[in-house]
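Colleague: Pasted the sequence and its predicted model underneath.
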Amino acid sequence: MPELPEAETITRHLRRELLNKHFAKVIHCRRDVIRHGHYRELRTFLDTPITRIDRRGKRPFLEAADGRGIVFFLGMTGRLSVCDSTTAVENHTHLRLQLGDSDRELRFNDARRFGGFGFYTRRNGCEPMGIDGLGPEPLDVTAPQFRDICARDRQIKALLLDQKYIAGLGNIYADESLFRAGIHPLTPASNLDAKQVSRLLRAIKRVLTEAIEYEGTTIINYLHPDGPGNFQTRLRVYGHEGENCRRCKVPIERMQVAGRSSFVCPMCQPPAA
């Protein structure tokens, strides 16, 4: 499932291809993957220069100067790419937008259809539907903000996965961050001391920064517009059940946390007393 590093990698590629350009034609749009808004809003987006390409958490978005925008929900298998119109169309391609003055197009593909896209208009500087209700960006969150987030009486991994508290972390990077910080995923967040909270924030920022440099993690489905990511070669616990921990040589264990498979080193991440 694409998380923040994958969304950031996709966003950077889209920015290079689409910034200050416009769409001239809707070649194809599967309407039942529209999450909010209406198809006619896509039509009104044509011939309008795209002046902002960014993301909130895991969600890339394209926006015009007047505040109209398209936000993409990548779900489990969503992919965005810009390619020549002559490129063979893959199965499960739900959106194709032709660029103006070009033979290239934007495509959105989602095999499992847990993702989609929506339309919005930004008004009065407020976060619009689709990118509202999200917590701060983990790469921007301050130490005081993170201390406040961790004051809650919830298991720390469940808290990190809750997008309304911190936006963009998912299963892979939560596990990797907790390992580097030496914190068990079932530890109540409110039980963490100041040093642990500080160590965890540093680990989150370090893991995400490294993952962005490696253009994300490709395990099964994720591809950015130029191909697979490479951070899977840097994973220390995620997906390594039964393998020896690189640090202490004790086998990595898998457990369920917040309904998700979680990977933990029982020696480096001892359970809370």
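Modeller: Yep, it's here.

Colleague: CA atoms for contacts and neighbours, from now on please.
Modeller: OK.

Colleague: Which parts of the stretch 51-200 of the chain are strands?
Modeller: 59-64, 68-73, 78-84, 93-99, 104-110, 116-121 (DSSP state E, counting those that start in this stretch).

Colleague: For stretch 152-172, which outside residues touch it?
Modeller: Stretch 152-172 is contacted from outside by 3-4, 56-58, 133-138, 149-150, 174-175, 178, 185-191, 238, 257-258, 260-262, using CA atoms under 8 Å, 6 or more residues apart in numbering.

Colleague: for the protein, what spans make up the helices?
Modeller: Using DSSP state H, the helices of the chain run over 4-18, 39-44, 143-149, 156-161, 171-181, 194-213.

Colleague: could you dump those helices to TSV with mean neighbour count and distance to residue 51?
Modeller: TSV is the format used below for those (neighbours: other CA atoms under 10 Å; distance: least, CA to CA, whole Å):
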stretch	mean neighbour count	distance to residue 51
helix 4-18	22	9
helix 39-44	14	16
helix 143-149	15	30
helix 156-161	23	31
helix 171-181	23	30
helix 194-213	18	23
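
Colleague: Use this one as the comparison:
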Amino acid sequence: MPELPEVEVSRLGISPHIEGKVISQLRVHDSRLRWPVPDQVKRVEGYQLQRVTRRAKYLLLETAVGTLILHLGMSGALRVVPKTTSLKKHDHIEIEFEHGQVLRLNDPRRFGALLYTDETVDHHKLLAHLGPEPLTDAFTGDYLHNCSRGRTQSIKTFIMDNRVVVGVGNIYANEALFKAGINPKRQAGKVSKKRFQELVPLIKETLADAIQQGGTTLRDFTNVDGAPGYFAQKLLVYGRGGKRCRQCHGQLKEIRLGQRSTVYCTHCQR
């Protein structure tokens, strides 16, 4: 499933091509996505796409009459192509602009979504209970420490909870906890304020590095054959269970936490 960095890179990739352009037509070739695509999405036709923003892993396409809420699901990918370009299999949504370009959502597994709201987008039921964005000033060590008090869940599942902070997916939780030297099994409520103050900048660093790397290595969003997805990363622990720790050269351990693969070093992480 695309994580926050992949979604942010998608936003950065498509925005220059569609922001400020008038939506001439919205075509739904298959409405059977994670939730049925509502007819209201067509209300944006004839209006300028003012900007593309992101909240958690949702892309928000804002117009004067309302906002399209787009989610890539587990396998979704976006590309901007000339409207004369032939449809590919699993191209379920097309947003055509007056300048002849089309934004297409390709989603083989159909776990993505396209919804519409004409209300304040932060009040939408999918967004209303989300925690702060991890790369903003609202996400601090003190905030995370305060949220953790009394929590008995593992620190890894705690920082992956979107009600606490959005976008710290499995890959980035593994990586940040390793950098901070925190055992992912440790109870969140037993982690000190000092360690949270050390962890938060490392979460931000890990996510920012992934976004920056994606911006230079992700496939072209205007390439007809492009299929943006995960980009290569220099991972310290994720996916390296049983291999040598890059710090102490001991063997990395792999377990399941919250039904997600968790890799850590029993020597470096306490």
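Modeller: Nice, I can see it. The structure displayed is predicted, hence computed values, not measured ones.

Colleague: I'd like the strands of the stretch 51-200 of structure 1 laid out as a markdown table, including mean neighbour count and distance to residue 14 of structure 1.
Modeller: Below are these laid out as a markdown table (neighbours: other CA under 10 Å; distance: least, CA to CA, whole Å):
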| stretch | mean neighbour count | distance to residue 14 of structure 1 |
| --- | --- | --- |
| strand 59-64 | 23 | 9 |
| strand 68-73 | 23 | 12 |
| strand 78-84 | 20 | 7 |
| strand 93-99 | 21 | 12 |
| strand 104-110 | 22 | 9 |
| strand 116-121 | 22 | 15 |
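
Colleague: For residue 243 of structure 1, which of those is the nearest?
Modeller: strand 78-84 (30.1 Å; CA to CA).

Colleague: can you give me the angle that closest one makes with strand 59-64?
Modeller: On the basis of axes from the mean of the first three to the mean of the last three CA atoms, to 10 degrees, strand 78-84 of structure 1 is oriented at 50 degrees to strand 59-64.

Colleague: so strand 78-84 of structure 1 matches what in structure 2?
Modeller: Mapped onto structure 2 using TM-score structural alignment, strand 78-84 of structure 1 covers residues 76-82.

Colleague: hmm, who's touching the matching stretch?
Modeller: Residues from elsewhere that reach stretch 76-82 of structure 2, judged by CA under 8 Å, 6+ apart: 10, 14, 17, 100-112, 221-224, 226-229.

Colleague: And for stretch 36-53 of structure 1?
Modeller: Stretch 36-53 of structure 1 is contacted from outside by 11, 14-15, 18-26, 31, 60-65, 68-69, 100, 117-120, 130, using CA under 8 Å, 6+ apart.

Colleague: Would you mind giving me the PyMOL syntax to select the buried ones in the contacts of stretch 152-172 of structure 1?
Modeller: Applying 16 or more other CA atoms under 10 Å to the contacts of stretch 152-172 of structure 1, the buried members can be selected in PyMOL as follows:
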select buried, resi 3+4+56+57+58+134+135+136+137+138+149+150+174+175+178+185+186+187+188+189+190+191+238+257+258+262
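
Colleague: Relative to residue 246 of structure 1, which of the helices of structure 1 is closest?
Modeller: Closest among the helices of structure 1, using CA to CA: helix 171-181, at 11.2 Å.

Colleague: That closest one vs structure 2, average offset?
Modeller: With mean CA distance after the TM-score superposition for structure 1, helix 171-181 of structure 1 departs from structure 2 by a mean of 0.7 Å once superposed.

Colleague: So what does residue 50 of structure 1 match up with in structure 2?
Modeller: Aligned against structure 2 by TM-score structural alignment, residue 50 of structure 1 finds its counterpart in residue 49.

Colleague: Any chance of a markdown table for the helices of structure 1, columns distance to residue 76 of structure 1?
Modeller: Compiled in a markdown table, the helices of structure 1 are given as follows (distance: least, CA to CA, whole Å):
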| stretch | distance to residue 76 of structure 1 |
| --- | --- |
| helix 4-18 | 12 |
| helix 39-44 | 23 |
| helix 143-149 | 26 |
| helix 156-161 | 15 |
| helix 171-181 | 12 |
| helix 194-213 | 18 |
